[in-house]
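> Build me a model from this:
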Amino acid sequence: MKPFHTPGLRIGLISYRSNPHCGGQGVYIRHLSQALSDLGHRVEVIAGPPDPLVNPRVKLTMLDTLDLYNPQNLFRTPRIEELKDPVNLIEWLDISAMGYPEPMTFGMRVKRYMAGRTKRYDIIHDNQSLSYGILSLARDLPVTATIHHPMTVDRRLAVKATKSYYKKLKALRWYSFIGMQKRVARKIPSIITVSDSSKTDIAREFKIPESRFKTVPIGIDLDNFFPLDHVKKQPGRLIVTNSADTPLKGLYHLLHAVKGIIDEHRDVSLTIIGTPKKNGGIENLVKKLDLGRHIDFTGRIDHHRFVREYAKAQIAVVPSMYEGFGLPVGEAMACRVPVICTTGGALPEVAGDAAKLVPPGNAKALEKAIIELLDDEQQREELACRGYERVKTKFTWEKCAMGTAQVYQEVIRDYHGL
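Sure, this is the predicted structure:
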């Protein structure tokens, strides 16, 4: 692609759910919108709850939703007045039938909001809602979308992880929105994705030619992730930034690896950033393996403590079964912490030669890699330094914004037949 030099695009950035504190998509919206604004573009983020906490220079439009996934009031019963809105009623009925309608219904809300407003924008950029409502906007102005990774992988792993026939059906019902996303994605002329691995996998899973994709790696927030050289490392301390019970994140396998290391009479501890689901699989596995005194769940923490937790760790572990990009790898590297990660999805692209790689879903391989790295101070230092340099040169939000703006230029030119 030719360099993009024209500032001042009017960009509508659509995001149906973008928690700025966790999850790659929330981080993506927050930092991409700021970096695009820094390049001189006018960005409006049109979002559903929670508040993505965008930069003050970025216009934020929050659309009213039922917000049924708010952890403070999960799956609340809507008021009768709320259900008089047809979109709210569709969402409530679908959720009541164990579906996940939010991408679809948020697209409906965006379409309603955009009525009479399309001339305000040069381009609309959808962040993986891939809904019919977003697609309908393509009749009036250029539209592109980012797909971080194919949700078919999440669905496959969720179904495989349970032996219960009922839970398998429940998982399939939950991921029923994927059919819509496939149909919409096939009609979007140019799609942004965050890694070559994701491009290959999405093209295969969604049956879209690879030529329709543009790979634009995302950035690492170097203002919030950095080394603290004055903080002393704690021997045997591991850190993982994922407390999720979802099989995709692979924490189950890391817990088994830690158990194996302890059984070999090694002194090791694991700091897990976040809080496990109450009575969920992770919490129950910690009890079953008798790991309570070796595990520290931090709960939600601010960036200052986050960086200190990294600084105290000898090794960061990313045990994911699959990642479309792999922010935890980049964030650990930015803190100059040596990384062990799996080869799931795009993780090797992010890690390069600056991490120790193991197969996904293999607790024994994780156990062996952790022991080897704990016993080799020189290798830890080499990986930490290589990772730090790799992040600073390859994964910045400025580069991500510049690459994204180049895609916008091509989409706008093609739309207008220039």
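
> Could you use CA atoms for every contact and neighbour count after this?
OK.

> ok, how many other residues are close to the closest residue to residue 149 other than its chain neighbours?
The shortest distance from residue 149 to any non-neighbouring residue, by CA to CA, 6 or more residues apart in numbering, is to residue 324 (4.6 Å). Neighbour count of residue 324, defined by other CA atoms under 10 Å: 24.

> Equivalent analysis for residue 319, please.
31.

> Surely it touches residue 254?
Yes: here residue 319 reaches residue 254: they are 6.3 Å apart, a contact under CA atoms under 8 Å.

> in the helix or strand residue 382 falls within, what's buried?
Using DSSP states H and E, residue 382 sits within helix 377-394. Residues 379, 380, 383, 384, 385, 386, 387, 388, 390, 391 are the ones in helix 377-394 that count as buried (16 or more other CA atoms under 10 Å).

> compare with the first, here's sequence two:
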Amino acid sequence: MHIGFDAKRFFHNRTGLGNYARSTILGLAEYFPGHSYTLFTPRATGEFCTLPTQRGLIVQEACPLGGMFAALWRSLGIPRAARRHNLDIYHGLSHELPLTSFGPGTRTVVTMHDLLFLTHPHLYPWIDRQLYASKYRQSCRRADMVVAISQKTADDVHEIFGIPRDRIRVVYQSCSPAFSDLRDVDDAARLRQKYRLPERYALFVGALIARKGAQTLIAALAELPAADRPDLVIVGTGPLQAALRDQARALGLVDRVHFAGRVDDADLPGLYRQASVFAYPSVGEGFGIPILEALGSRVPVITSTGSCFSEPGGDAALYTAPGDVPELARALSRVLGDEALRRDMIEKGVRHAHNFHSSRTSAALMEVYAELCGTAEQEHP
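The predicted model follows:
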């Protein structure tokens, strides 16, 4: 098969959607090298621009018009370029498909990550909700198959957009194997010096926005007895950073809450592995990839009830109600003070994380492509 992708975020996004694009495409290239893969992007630039050539992938810049028309690259540029490549499958990796047709020989797939703008509308501006709803609903209706990255997202796509369940497939995402590959021994001293890490810390990784719950975590930390309280390392940036600093100062934790900002990709697994606990008290996600990163890194995880969190967390995580500060404080105290519980959570986490190995997620996605093309995929890893 010849499979094409909307790869803009592969090249130009360092976080969630970009990580999904890279792990998806590179996983397919590794475990199913017998197929052809073409990456469509308006510009093949940035820190990830050498990855495709290292894996033998085709890169096609698809920006037929410049200036004020450059934003039309997806709707006009991709279908035009795709017709020259005779694609069997075109996969929009982040909620969108071009408005114009690919022709009868190309089947279309769109990945839906979440519908949080509809399930949690108070977290999004009105205009964003209208734009997202229109684009995402239209893409789901036009796609031959919708891939949802969690069962929660699949349920939302069916119930809110009315897409039949027989046109939805749940295909989980994987994270970088660096988070579970312990053969690469961490340079603990270097990381502690580079990021000024404390000896004992809880870890938070995510955008500093209200939905992610860092403010709940800081408040829970303040409720712990001083003698039992770990420091908190926050990895990520966002509009709430100043408010979170003010919160830590007001609670007398200014010296205990450390803002690491953006962390180099190569260093992040080491920050997970040195943490005493990973806390992810988010209100809602499409999947929650940091949970999987932490489990693979052999770190106990505390996350939220509801949303999709039981899917990446499984039976390995502890769950607390989002926004419930006392409950989160009690969970932190349990994990930090009970070594037998910690060992059990770590062992369960390693087993659960294996279910999301790239070989498995790539095989599941290839089955979707093969189903659409009416072929039986025999090249399972």
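
> After superposition, what is the TM-score?
Here the TM-score for the pair of chains, by TM-score structural alignment, normalised by the length of structure 2, is 0.83; 358 aligned residues with a CA RMSD of 3.0 Å.

> who touches stretch 203-211 of structure 1?
150, 152, 182, 185, 186, 199, 200, 202 (CA atoms under 8 Å, 6 or more residues apart in numbering).

> Leaving out the residues flanking it, which one is nearest to the corresponding residue of structure 2 for residue 352 of structure 1?
Correspondence of residue 352 of structure 1 to structure 2, assessed by TM-score structural alignment: residue 314. Counting by CA to CA, 6+ apart, residue 314 of structure 2 lies nearest to residue 352, which is 6.7 Å off, once chain neighbours are set aside.

> correct me, but that neighbour touches residue 310?
No: counting by CA under 8 Å, residue 352 of structure 2 stays clear of residue 310, with 11.1 Å between them.

> quick one on the thing from earlier: considering the buried residues of helix 377-394 of structure 1, which is situated nearest to residue 136 of structure 1?
residue 391 (38.1 Å; CA to CA).

> quick one: the closest one and residue 39 of structure 1, what's the gap?
Distance, residue 391 of structure 1 to residue 39 of structure 1, by CA to CA, to the nearest Å: 21 Å.

> How about residue 9 of structure 1?
Distance from residue 9 of structure 1 to residue 39 of structure 1, by CA to CA: 10 Å.

> can you give me the strands in structure 2?
Taking DSSP state E to define them, one finds strands in structure 2 at 2-6, 36-41, 58-61, 89-92, 107-112, 145-148, 168-170, 201-205, 231-235, 257-261, 277-280, 301-304, 318-320.

> average offset between the last one and structure 1?
Pointing back at strand 318-320 of structure 2 there. For strand 318-320 of structure 2, the mean deviation from structure 1 after alignment is 1.0 Å (mean CA distance after the TM-score superposition for structure 1).

> what's next to that strand, contact-wise?
Residues contacting strand 318-320 of structure 2 (CA under 8 Å, 6+ apart): 281, 301, 302, 303, 304, 305, 327, 328, 331.

> Next: the second one.
The set of residues that contact strand 36-41 of structure 2 without belonging to it, under CA under 8 Å, 6+ apart, is 1-8, 11, 29, 57-63, 78.

> Most distant residue from the centre of structure 2?
residue 227 (35.0 Å; CA atoms, centre = their mean).

> any idea what residue 373 of structure 2 aligns with in structure 1?
Checking TM-score structural alignment: residue 373 of structure 2 goes with residue 412.

> And for that match, the neighbour number?
17.

> go on, residue 23 of structure 1?
13.

> Give the equivalent position in structure 2 for it.
For residue 23 of structure 1, the residue aligned by TM-score structural alignment is residue 15.

> cool, and residue 291 of structure 1?
Using TM-score structural alignment, residue 291 of structure 1 pairs with residue 253 in structure 2.

> Excluding chain neighbours, what is closest to its match?
residue 222 (7.3 Å).

> can I assume the one you found is in contact with residue 250?
No: contact criterion CA under 8 Å: residue 222 of structure 2 and residue 250 do not qualify, at 10.3 Å.

> So if I had to pick from the two, which one is more boxed in?
The neighbour count for residue 222 of structure 2 versus residue 250, taken as other CA under 10 Å, is higher for residue 222 (17 against 10).

> so who does the more buried one touch?
With CA under 8 Å, 6+ apart, residue 222 of structure 2 has these contacts: 229, 251, 253.

> now the last one: how far from residue 229 of structure 2?
Going from residue 253 of structure 2 to residue 229 of structure 2 by CA to CA gives 10 Å.

> Repeat that for the second one.
Spatial separation of residue 251 of structure 2 from residue 229 of structure 2 under the definition CA to CA is 13 Å.

> Neighbour count for the two, which is higher?
Between residue 251 of structure 2 and residue 229, counted using other CA under 10 Å, residue 229 has the larger neighbour count: 19 against 14.

> Leaving out chain neighbours, which residue sits closest to that one?
residue 221 (6.7 Å).

> Residue 235 of structure 2 now?
Per CA to CA, 6+ apart, closest to residue 235 of structure 2 is residue 205, 4.7 Å.

> Which residue in structure 1 aligns with the one you found?
Checking TM-score structural alignment: residue 205 of structure 2 goes with residue 241.

> Equivalent analysis for residue 177 of structure 2, please.
By TM-score structural alignment, residue 177 of structure 2 lines up with residue 222.

> so who does that match touch?
334, 392, 396.

> distance of it from residue 295 of structure 1?
28 Å.

> Likewise for residue 89 of structure 1?
For residue 89 of structure 1, the distance to residue 295 of structure 1 - CA to CA - is 43 Å.

> for residue 20 of structure 1, same thing?
26 Å.

> Same question for residue 136 of structure 1.
Distance, residue 136 of structure 1 to residue 295 of structure 1, using CA to CA: 49 Å.

> the more surrounded of the two?
Taking other CA under 10 Å, residue 136 of structure 1 and residue 295 do not tie; residue 295 has more neighbours (18 against 15).

> For the more buried one, which non-adjacent residue is closest in space?
In space, residue 295 of structure 1 is closest to residue 270, 5.0 Å off (CA to CA, 6+ apart).

> Count the residues that sit near the counterpart of that neighbour in structure 2.
Aligning on TM-score structural alignment places residue 270 of structure 1 opposite residue 232 in structure 2. Look at residue 232 of structure 2: counted by other CA under 10 Å, it has 26 neighbours.
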